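In: Here is a sequence together with a model predicted from it:
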Amino acid sequence: MYPHERSLVAKNRNRPFAIIGVNSDQDRERVRRVVKQENLTWRSFWNGQQGIRGPIAQAWNVQLWPTVIVIDHEGIIRHRGHGGAEMDQALEIWIAAAEKAADKSVDPSGSGS
């Protein structure tokens, strides 16, 4: 279930990138078992006993699972969808933008100020 997420983590290991998961299973202990069994290396939050109607889904207006939301380095939602090639393209664009912004913020004189 998680091979694509694992490939994204591996591909973007040294880049400004993070995955945050939200699990909609109603059983919290099952969520913990899945996280451990699947060896998930990213943060994964439980959406509560309401499952797909839980507080995180409500706050982020998630209607379908899985939903992917790409948030850039400035905290702006840049893409919302359900994965696939379109999401991968959006990720590449916004990760590159974050890298460019980080490069601009580095003092070229090396003085650190």
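Out: Perfect, thanks for sending it.

In: When you work out contacts or count neighbours from here on, use the C-alpha atoms and nothing else.
Out: Noted.

In: quick one, helices of this structure?
Out: Applying DSSP state H to the chain gives helices spanning 3-11, 28-37, 55-59, 85-105.

In: could those be laid out in JSON lines, adding distance to residue 70 and mean neighbour count?
Out: Shown next, in JSON lines, are the helices of the chain (distance: least, Cα to Cα, whole Å; neighbours: other Cα atoms under 10 Å):
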{"stretch": "helix 3-11", "distance to residue 70": "13", "mean neighbour count": "13"}
{"stretch": "helix 28-37", "distance to residue 70": "22", "mean neighbour count": "13"}
{"stretch": "helix 55-59", "distance to residue 70": "15", "mean neighbour count": "15"}
{"stretch": "helix 85-105", "distance to residue 70": "7", "mean neighbour count": "14"}
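
In: alright, now check it against this:
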Amino acid sequence: MFPRLVQRLRDTGSFRRPKRRRRRNGRTEENIINVLAYIEFDRHVGTRTLSLDLGIARTTVRNILKDYRLHPYHIVLHQALNEQDFGNRLNYCQWMLGMLEENINFLTKIL
């Protein structure tokens, strides 16, 4: 143990172990180009599918998207109005107008 401490002191000037730095090998130029090309081809792809298809970690995909100010979500419409909804919308508007008239009449009686 002591020879190792002496050697470390000679090499680094300190008794502390040098910090191990992680190598960022995920954001290579090739991976960045692949992710951006995939997004350009299909804007509705998720990060999970993207990482599986390209063989890149999901965090790397998210970081690449973040670097290029792209957002890892897509819009999905769950509700929409159809032509059949016209009658319902008209009934709602008439109901709302009636409620407003009742409230206005009530307020004018009080004041």
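Out: That came through, no problem. Computed from a predicted model, the values in this text were never measured in an experiment.

In: what's the TM-score here?
Out: Once superposed, chain against chain, the TM-score is 0.29 (TM-score structural alignment, normalised by the length of structure 2); 43 aligned residues with a Cα RMSD of 3.2 Å.

In: coming back round to it: which stretch among the helices of structure 1 comes nearest residue 68 of structure 1?
Out: helix 85-105 (7.6 Å; Cα to Cα).

In: Show me which helix runs longest in structure 2.
Out: Assigned via DSSP H, structure 2 shows its longest helix as helix 86-110.

In: Reformat the helices of structure 1 as a markdown table; add distance to residue 43 of structure 1.
Out: Formatted as a markdown table, these follow (distance: least, Cα to Cα, whole Å):
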| stretch | distance to residue 43 of structure 1 |
| --- | --- |
| helix 3-11 | 12 |
| helix 28-37 | 9 |
| helix 55-59 | 14 |
| helix 85-105 | 18 |
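
In: now for those, which one comes closest to residue 69 of structure 1?
Out: Among the helices of structure 1, the nearest to residue 69 of structure 1 by Cα to Cα is helix 85-105 (8.7 Å).

In: by contact count, what packs against that closest one?
Out: strand 68-71, strand 77-81 (3 or more Cα pairs under 8 Å, 6 or more residues apart in numbering; DSSP states H and E).
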